[in-house]
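Trainee: quick one, what's the 3D model for this:
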Amino acid sequence: MTTSALCIATAQLNPIVGDVAGNLEQARRARAEAADKGADLVVFPELFLLGYPPEDLVLRPAVEQACREALETLAAEDGPAVIIGTPWAEEGRLHNAVALLDEGRVQAVRFKRELPNYAVFDEKRVFDSGPLPEPVTWRGIRIGLPICEDIWIESVPRTLKGHGAELFISINGSPWRRTIEADRKAAFSRWTEIAVPLIFVNQVGGQDELVFDGASFSWDSDGNEVQRLTGFETALSIADWQKSGGRWSCVKAERAPVVTGLEADWAAMRLALADYVDKNGFPGVVLGMSGGIDSAISAAVAADALGPDRVWAVMMPSKYTSQDSLDDAKECSKLLGIRHDVVDVEPAIAAFGATLAGVFAGRDPDTTEENIQSRVRGVVLMALSNKFGPMVLSTGNKSEMAVGYATLYGDMNGGYNVLKDIYKTEVYELARWRNQQGLVIPERIITKAPSAELKPDQTDQDSLPDYSVLDAILNGLVESDTAPDTIADRGFDPDLVARIENMLYRAEYKRRQAPPGVKIGSKNFGRDRRYPITNKFRAPRR
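Mentor: Below you'll find the predicted structure:
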């Protein structure tokens, strides 16, 4: 029997990779809620039963088997029909699949055709590509079920339409980045030519270095947005669809505002940190609170993500620490409502000096002694983590990570870094934005010259160019792989550009040992940008 009216529930949920039982329970609860709201069909994101991206975990036969059993369990239970993502092994091939469940059984399965293998994606490593898919027929409706990348590649939706698809329901694990809204609109701009309504269901939540924004939406056959779910939050949203004159139209749905700009950056960092801490079972975080802007902004993100009672700030002064820094760290902690302790590290630094005095005899102090200070602080934080359980939150920004202005086994210690993909100039922008929502960072932290305070009267600009210059050069070298000569043509000193390029390459070994951090921009260090540590190439100069 063909129906001309549908109530479709979009289940924008936050799975945990590998928690098949927990993800199944999430699906059950959402299905029950959808039933209470009168839904005929509830749609879950890509690979929901296992979580996305599963990486090599999905290659374990026991994982696929657990997902198959969970799928069959869900299919046998009462409730609205279900569209859900799961791995599926068939004839010796492993697929990223979408299943339609109804009337107590698995009604249909379709396989992902286009496997992304660029930037943060490497699905060809673990999955086999499926054939060009045909629609499924459910209640007399021909439904196309493209999976994520399938709708970015024109051949799949055109093939589905050619086989009579009258409605597309696309399940997704589409990670967020600053440009994602523009990227999605550009990729789907052909939808007006395809002229078939699209329901786009995306997961939400943090998974290691990725964060998923949800922001699920629906378009009518003319490409107009008719439904939008809130970004960076779980949600279950009901939409009413009717068929008239041979076309499906959305007659009732919510339209949430799009989260953009610095608000989106903050939401991404907050969600990524919260999920990393909670999904891995940490009670909270501990971080070094130096009185500088990087630790202040990291603490602010943590307090927003976890709640102030789960954030522990530790000021670790040495003889070079200024009174302003002591006061600023204490004031920032007070404004955030987080625990603040002071641990004097000068005795430990002095002990290292005495221990090494013999072998260092005749040598002037240099960065070695500076790094010892940083490493002492790293030991203190790790000791607190070991003794009391909170994860150490690293506080270095992308500018420092790029040029190696950070100390291995010192300020690079930690389990996670929310600023790993945030340039220093962007740190300042985020601090000002966050203060507009409510003062949490003292103004002096934002306005004073940045300093590691590892020697008398030190500032970052003793070793680096002004951050506005450094970040402009790094944006060219990292984000767009622009040739150094081209960057120099924009008004930068060619020798400086060459020096920054050299520092960028030489610091690769440090970045390999850095903690993970959430992807924010177009190309993060890690999944996006994978350079060899041993690398003698430097761009030729005119």
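Trainee: contacts, neighbours, all on C-alpha from now
Mentor: OK.
Trainee: list the buried residues of the helix ranked longest in the chain.
Mentor: Using DSSP state H, we find that the single longest helix of the chain is helix 367-388. Of the residues in helix 367-388, those with enough neighbours to count as buried (16 or more other C-alpha atoms under 10 Å) are 369-378, 380-382, 384-385.
Trainee: what of stretch 78-89?
Mentor: In terms of neighbour count (16+ other C-alpha under 10 Å), stretch 78-89 has its buried residues at 79-89.
Trainee: kindly report the same for stretch 95-113.
Mentor: 95-102, 105-107, 109-113.
Trainee: closest to R506 out of those?
Mentor: Within the buried residues of stretch 95-113, proximity to R506 (C-alpha to C-alpha) peaks at N96, which comes in at 38.5 Å.
Trainee: give the contact list for the closest one.
Mentor: With contact taken as C-alpha atoms under 8 Å, 6 or more residues apart in numbering, N96 is in contact with 47, 85-88, 111-112, 127-128.
Trainee: what's the closest non-adjacent residue to it?
Mentor: Leaving out its chain neighbours, the residue that sits closest to N96 by C-alpha to C-alpha, 6 or more residues apart in numbering is P87, at 4.9 Å.
Trainee: okay, and the one you found sits in which element?
Mentor: Assigned by DSSP states H and E, P87 belongs to strand 81-90.
Trainee: distance between that strand and the chain's centre?
Mentor: When C-alpha coordinates are averaged (C-alpha atoms, centre = their mean, to the nearest Å), strand 81-90 and its chain have centres 25 Å apart.
Trainee: also this sequence, please, to line up against the first:
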Amino acid sequence: MAKLSLCLAQLDFTVGAIHNNTALILKTLREQGEQHDIIVFPELAITGYPPEDLLFRDDLHQAVDNAVEQISAAASDCVVIVGHPQAVGGELFNAMSVLHRGECLLRYFKQRLPNYGVFDEQRYFIPGHQSQVFEWQGVRIGLQICEDLWHPQPLQQLLDDDIDLVLSINASPYELNKHEQRLGVLKQRVAEAGKPILYLNNCGAQDELVFDGHSLVLDAKGELVAELPHCEMTTATVTYEDKRISCAGFEAHAEQNDLAHVYDALVLAVRDYVTKNGFSGVALGLSGGIDSALTLAIASDALGADKVHAVMMPFRYTSDMSLEDAEKQADTLGVRYDVVPIEPMFNEFMTQLGPLFGQNETDTTEENLQSRCRGVLLMALSNKTGSLVLATGNKSEMAVGYATLYGDMCGGFAPIKDIPKLLVYQLAEFRNSRGDCIPQRVIDRPPSAELAPDQVDSDSLPDYGDLDRILALYVERDWSVTDIIAAGFAEEDVRRVIRLVDLNEYKRRQSATGPKVTPRNFGKDRRYPITSHYRHELQRQGQ
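Mentor: From the prediction side, this is the model:
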């Protein structure tokens, strides 16, 4: 009777850290090797994912080859299956190697190379064309890498080889509803093949991508046997015996909390970006508004209160409510909190700029200058302390340019850059469900930049409910102006919002990176030209 014990290593690997990634693999091998027949690591684990143009470097491939040899030599008690790039005769493949006692027993090359959204694999890799089956202790394992499973053909090739189960290693980035998408695809593949699937995903953040783990095990009937935790590193034992598959301690959950998934992904993104890039901590401007309040909560949860510095920078238009709520949240979280008024420096700027401005009337220039005073303060603090400034703008604001270059856009990382405004409020309520953190007044009050007397966002923007829906249709789904208007939105709002989106591409190109959460973010997902007359031509045609 065939029996096999596999360890799924859902771990966090760092791009380019070949030595450290290899050390993590070897550590796991020492801890788990005697207890398992096979240990499995994710796609491109040795280099981290995605290595991007590091793959053009010959010295990287030499380091990868050395790492593969080192892992293979250490794999004496069990087999190691690991992902890495593999150069062969001037061509480069996304590979999966089966290593044991100093030998490579088998090597599989990924057949389907994604080249859409955030993926550029065809820029680097050559597709493989041959399926591979690894047999160990009487169990025949069909090998797949990530995108292979999203297409039926690679698995159909494996079925001709009489496999017992499918093993897929992955680096699948998180976005809203991604768990349901993956599960749906896996159920479809099981329905086609009638074989269990072990789906191991990477867990960690890399720039704007978050790999959420959430690895899955399905039986031959398509039932979810086990799922590993979301955004947490772990190892799990999967047992295959007499055509039955089990995974103790990681039972499947029928209900998924989407807000928890989003929030935990943002926490992981901040933690990995700050720690992997060697910053001592973070600083941010705490305004008393909803965006900075949510950002502060995320930062504190990610790094601990001792590594977070909140700075309130009031001006004459800052309300007492904002001052009180900012201080209350900082005290609740236990972060360092300082108040630095910006009026003296603003006045000095205006004194020096007065002769240049002449008789020009007050306009948004003075509002932007307030924001830029705050940006200067935060960046100086970053330089002096080695902390990373977190920008606090959300996706709705970034879409329409409701942010000041070199002001509130200052920062090295933008945790909620891909979070629409309404989702910001939902996440704030969710975070409070884990323990009071954000003052309820911050959630309840009308949003305002407080750059002018009695200012609220609705003075210059449509209602956020309409704004977010228009942006989702235009930015994420590529709907035309006429189609969005036909969906029931006011023509004036639609044309104004889309004009603002197109005009402010130049701002977004200069903004800090931030984690992708929606189906299409402002980053790798959406690559629009800055200089473009496409919208002008459509307007002339009445569209």
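Trainee: tm score of chain vs chain?
Mentor: The TM-score (TM-score structural alignment, normalised by the length of the first structure) is 0.96; 535 aligned residues with a C-alpha RMSD of 1.3 Å.
Trainee: still on that earlier bit, what about the buried residues of stretch 95-113 of the first structure, which are in strands?
Mentor: 95-102, 105-107, 109-111 (DSSP state E).
Trainee: nearest to V314 of the first structure, of those residues?
Mentor: N96 (45.3 Å).
Trainee: now the farthest one out in the second structure, which residue is it?
Mentor: The outermost residue of the second structure, judged against the average C-alpha position, is Q359 (47.6 Å), by C-alpha atoms, centre = their mean.
Trainee: tell me the contacts of that residue?
Mentor: Contact partners of Q359 of the second structure, counting by C-alpha under 8 Å, 6+ apart, are absent.
Trainee: which one in the first structure is aligned with it?
Mentor: Taking TM-score structural alignment as the alignment basis, one finds that Q359 of the second structure is matched in the first structure by G362.
Trainee: V118 of the second structure: neighbour count?
Mentor: Other residues near V118 of the second structure come to 18 when the count uses other C-alpha atoms under 10 Å.
Trainee: isn't it up against D525?
Mentor: Yes - at 5.1 Å, V118 of the second structure and D525 qualify as touching, with contact defined as C-alpha atoms under 8 Å.
Trainee: quick revisit: average offset between the longest helix of the first structure and the second structure?
Mentor: Once the two structures are superposed, the average separation between helix 367-388 of the first structure and the matching residues of the second structure is 0.5 Å (mean C-alpha distance after the TM-score superposition for the first structure).
Trainee: can you name the residues in contact with that helix?
Mentor: For helix 367-388 of the first structure, contacts defined as C-alpha under 8 Å, 6+ apart pick out 286-288, 316, 318, 345, 348-349, 352, 390-392, 407-414, 454-455.
Trainee: out of those residues, which sit inside helices?
Mentor: Members of these lying in helices (criterion: DSSP H): 348-349, 352.
Trainee: buried ones among these?
Mentor: Under a neighbour-count criterion of 16+ other C-alpha under 10 Å, the subset of these counted as buried comprises 348-349.
Trainee: including distance to G18 of the first structure, could the ones in helices among the contacts of helix 367-388 of the first structure go into a markdown table?
Mentor: Listed next are those as a markdown table, based on distance: C-alpha to C-alpha, whole Å:
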| residue | distance to G18 of the first structure |
| --- | --- |
| A348 | 43 |
| I349 | 44 |
| F352 | 44 |
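Trainee: that older thread, SS state for the match of Q359 of the second structure?
Mentor: The three-state assignment at G362 of the first structure reads coil, by DSSP: H, G, I helix; E, B strand; the rest coil.
Trainee: ok, V262 of the second structure next?
Mentor: Look at V262 of the second structure: counting by three-state DSSP, its state is helix.
Trainee: give me the neighbour count for the counterpart of it in the first structure.
Mentor: Aligned against the first structure by TM-score structural alignment, V262 of the second structure finds its counterpart in D265. For D265 of the first structure, the neighbour count with other C-alpha under 10 Å is 20.
Trainee: identify the residue nearest D265 of the first structure in space, chain neighbours excluded?
Mentor: D265 of the first structure sits nearest to I520 (C-alpha to C-alpha, 6+ apart), 6.8 Å away.
Trainee: roughly how far does D59 of the second structure sit from I18 of the second structure?
Mentor: Remark: distance between D59 of the second structure and I18 of the second structure (C-alpha to C-alpha, to the nearest Å) = 11 Å.
Trainee: neighbour count for these two, which is higher?
Mentor: Applying other C-alpha under 10 Å to D59 of the second structure and I18 shows that I18 carries more neighbours, namely 20 against 11.
Trainee: how near is the more buried one to L11 of the second structure?
Mentor: As it turns out, when the distance is counted by C-alpha to C-alpha, I18 of the second structure lies 14 Å from L11 of the second structure.
Trainee: do M398 of the second structure as well
Mentor: According to C-alpha to C-alpha, M398 of the second structure stands 32 Å off from L11 of the second structure.
Trainee: E492 of the second structure falls within a helix, correct?
Mentor: Yes - the assignment for E492 of the second structure by three-state DSSP puts it in a helix.
Trainee: and which of the ones in strands among the buried residues of stretch 95-113 of the first structure is nearest to R499 of the first structure?
Mentor: Nearest to R499 of the first structure among those: N96, at 44.9 Å, using C-alpha to C-alpha.
Trainee: corresponding residue for the closest one in the second structure?
Mentor: Aligning on TM-score structural alignment places N96 of the first structure opposite N94 in the second structure.
Trainee: tell me the contacts of F489 of the second structure?
Mentor: With contacts taken as C-alpha under 8 Å, 6+ apart, F489 of the second structure has the following neighbours: 466, 470.
Trainee: let's go with 10 Å and repeat that
Mentor: With contacts defined as C-alpha atoms under 10 Å, 6 or more residues apart in numbering, F489 of the second structure is in contact with 466-467, 469-470, 483.
Trainee: which one of the contacts of N96 of the first structure is nearest A39 of the first structure?
Mentor: Of all the contacts of N96 of the first structure, the one with the least separation from A39 of the first structure (C-alpha to C-alpha) is G85, at 18.9 Å.
Trainee: how far away is that closest one from L496 of the first structure?
Mentor: Counting by C-alpha to C-alpha - G85 of the first structure and L496 of the first structure are separated by 50 Å.
Trainee: next step: the contacts of F489 of the second structure restricted to helices.
Mentor: The subset of the contacts of F489 of the second structure located in helices under the criterion DSSP H comprises 466-467, 469-470, 483.
Trainee: now a ChimeraX select for only the buried ones of the residues you listed.
Mentor: In ChimeraX, the members of those classed as buried (16+ other C-alpha under 10 Å) are selected with the following command:
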select :467,470
